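Asker: following is a predicted model, sequence given first.
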Amino acid sequence: MTKKQASTKNSTKSPIESGLAEEALSHPTRVRVLGWLRHQEAKTQSEVGKALALSNAAARYHLNVLEGSELVILQGTRSGPNGITEKLYAYNPEVWKQLSEQPDRAENFVFMLDYTFASIHEMHRKAVEMIKADWKPAFLAGSVGAFATPDEVGKLRGELNLLLDTFYESHKDASRPDTNPVAITFAVLPSRAEDAEGWAGERVFDWTGR
């Protein structure tokens, strides 16, 4: 089969079937771009670049790749600085749903793992920038190593999920007065023995604010 025939054959497949979506998200920057766009209204290339600290050239390149895989779609245009018309990009919920909902292949599990941690890293990056700019808000960050049986780890996961779900359900209303936006990230992960031993002591940055 020639490259042209292969291209024609792939064009009849969905972005998931052809592997274009997974290939597009093999780069961590594109995972960050898609993760950010999923929680925004349609944005211009310059807005994406500014939000994620990317050059215009880098933002344009990664958006083009995501658009080619249909993970990102165009939603019209808007007049930008100096009267220049800019394209508006938004994530494609239909293709995202196909890719992320109930993964049934190893590739999909790998993608969701990469996407989840890229999203967490992006939250941490932005939070660190905010903290350095203003040390007034209180925060807590840290890690701990431990040795536990699978059942004990399962119990901890259940308790942690319940705690966070309960907190979220009672604090998800953004219109409540006198509230501040807070990002809560969490993980219970496998570890090498030497790392768990190294993290066994307290490694917590508990800042009470100013």
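Answerer: Sure thing, it's come through. Numbering: from 1, shown residues only.
Asker: use CA for all of it now, contacts and neighbours both
Answerer: Will do.
Asker: the helix or strand in which Leu164 is found: which residues count as buried?
Answerer: Assigned by DSSP states H and E, Leu164 belongs to helix 150-170. Under the neighbour-count criterion of 16 or more other CA atoms under 10 Å, helix 150-170 has Val153 buried.
Asker: in space, what's closest to His62 - neighbours in sequence excluded?
Answerer: Once flanking residues are discounted, His62 sits nearest to Arg30: 5.9 Å by CA to CA, 6 or more residues apart in numbering.
Asker: quick one: distance of the helix or strand where that neighbour lies to the chain centre.
Answerer: When elements are assigned from DSSP H and E, Arg30 belongs to helix 28-37. Centroid separation between helix 28-37 and its chain, computed with CA atoms, centre = their mean, to the nearest Å, is 6 Å.
Asker: next up, a second structure to put side by side with the first:
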Amino acid sequence: MAVSPAASPNWASGPDIELDTAALRVLAHPMRINVLALLRQCGPSTATRVAGELGINPGAASYHLRRLEAGGLIVEEPGRGTGRERWWKAAHRQSIHDPASGAPEQREAGRAYAHAVALACVERLRTAAQEVPLLPEEWFDVSTFGDFVLRLSPKEVALVRDEIFAVISRYRQAQGEDSEGLAPVAVQVQMFPVPGTIAPRTVGS
């Protein structure tokens, strides 16, 4: 499994980052996932602007921004702001975490991170659902809200996941400079056992 806050090549300060244990712990909070995704999608911002976009108070926004800075996930935008109002930008285009290849000590941190990503995705889908009645026809006609159940082994889940990620990567790499008619499109990919069908692990195992 590889999960990340929404990525955008337009506002990246550097290449993708493979999350270590410390960064996973920083991102084990859905609001910090949303703050980082906002900076990646919309570019540099301040605590006040972030608070307005995400519906939180500026103090909370400042706290989450400081945690992201401490984790090396965002950096201060040079040449902007004052001592009272700092501008922040994402330090990387995308965060990558694959627990199958991670160190054993990363397992619990990886679970907490995946949990936060899932909660952030739920919130984004809820917001998108509120806008469905207002979508222009050309966007409503192509938008997709699907829920499919397949019978797969863990190996087959990995194969399907990798095929989907390859398609996403192909479209990302094919994007040129001409942005006419383009809009940011959220592509959510969730694959998990239907709740209640798999015996839970023993905590600590």
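Answerer: Here it is on my side, so go on. From a predicted model like this one, the values you see are computed outputs, not experimental measurements.
Asker: hang on, the earlier thing: what range in structure 2 does the helix holding Arg30 of structure 1 sit on?
Answerer: Using TM-score structural alignment, helix 28-37 of structure 1 corresponds to residues 30-39 of structure 2.
Asker: superposed on structure 1, what's the mean shift for that stretch?
Answerer: Aligned to structure 1 and superposed, stretch 30-39 of structure 2 gives a mean residue distance of 2.0 Å (mean CA distance after the TM-score superposition for structure 1).
Asker: quote the end-to-end distance of stretch 11-29 of structure 1.
Answerer: 25 Å (CA to CA, to the nearest Å).
Asker: tell me the buried residues in that stretch?
Answerer: Counting neighbours by 16+ other CA under 10 Å, stretch 11-29 of structure 1 gives 15-16, 18, 20-22, 24-25, 29 as buried.
Asker: residues touching it, excluding its own?
Answerer: For stretch 11-29 of structure 1, contacts defined as CA atoms under 8 Å, 6 or more residues apart in numbering pick out 10, 30-31, 62, 65-66, 68-71, 95, 98-99, 107-108, 111, 114, 118.
Asker: now stretch 80-97 of structure 1
Answerer: With contacts defined as CA under 8 Å, 6+ apart, stretch 80-97 of structure 1 is touched by 15-16, 34, 37-38, 40-45, 63, 70-79.
Asker: how about the helices in structure 1?
Answerer: Along structure 1, counting by DSSP state H, helices occupy 3-11, 15-18, 20-24, 28-37, 45-51, 56-68, 93-100, 106-133, 150-170, 193-198.
Asker: about what we covered before: now, of the contacts of stretch 11-29 of structure 1, which are buried?
Answerer: 30-31, 62, 65-66, 69-71, 95, 99, 108, 111, 114, 118.
Asker: format those residues as TSV; extra columns: distance to Ala174 of structure 1.
Answerer: Listed next are those as TSV, based on distance: CA to CA, whole Å:
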residue	distance to Ala174 of structure 1
Arg30	28
Val31	26
His62	32
Val65	34
Leu66	31
Ser69	34
Glu70	31
Leu71	28
Val95	28
Leu99	29
Asn108	32
Phe111	30
Asp114	28
Ala118	25
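Asker: distance of the residue most central in space within structure 1 from Lys126 of structure 1?
Answerer: Nearest residue to the geometric centre of structure 1 (CA atoms, centre = their mean): Ser119, 2.4 Å. Distance, Ser119 of structure 1 to Lys126 of structure 1, by CA to CA: 11 Å.
Asker: cool, Leu88 of structure 1 as well?
Answerer: 23 Å.
Asker: out of those two, which sits in the more crowded spot?
Answerer: Using other CA atoms under 10 Å as the criterion, Leu88 of structure 1 and Lys126 rank with Leu88 on top: 18 against 12.
Asker: next one: the more buried one relative to Lys172 of structure 1, how far apart?
Answerer: Counting by CA to CA, the gap from Leu88 of structure 1 to Lys172 of structure 1 is 29 Å.
Asker: and Val182 of structure 1, by the same measure?
Answerer: The gap separating Val182 of structure 1 from Lys172 of structure 1 is 10 Å, by CA to CA.
Asker: and Lys126 of structure 1, by the same measure?
Answerer: From Lys126 of structure 1 to Lys172 of structure 1 the distance is 20 Å (CA to CA).
Asker: got it, and Glu129 of structure 1?
Answerer: Plainly put, Glu129 of structure 1 is 24 Å away from Lys172 of structure 1 if you go by CA to CA.
Asker: next one: Arg32 of structure 1
Answerer: 24 Å.
Asker: between these two, which one's more packed in?
Answerer: Shown here are Arg32 of structure 1 and Lys172; by other CA under 10 Å, Arg32 has more neighbours (22 against 10).
Asker: and Ala42 of structure 1, what does it touch?
Answerer: Ala42 of structure 1 neighbours (CA under 8 Å, 6+ apart): 75, 88-91.
Asker: can you flag the buried ones in those?
Answerer: Those of those that meet the buried threshold are 88-91, by 16+ other CA under 10 Å.
Asker: what does Phe145 of structure 2 align to in structure 1?
Answerer: In structure 1, Phe145 of structure 2 lands on Ala141 (TM-score structural alignment).
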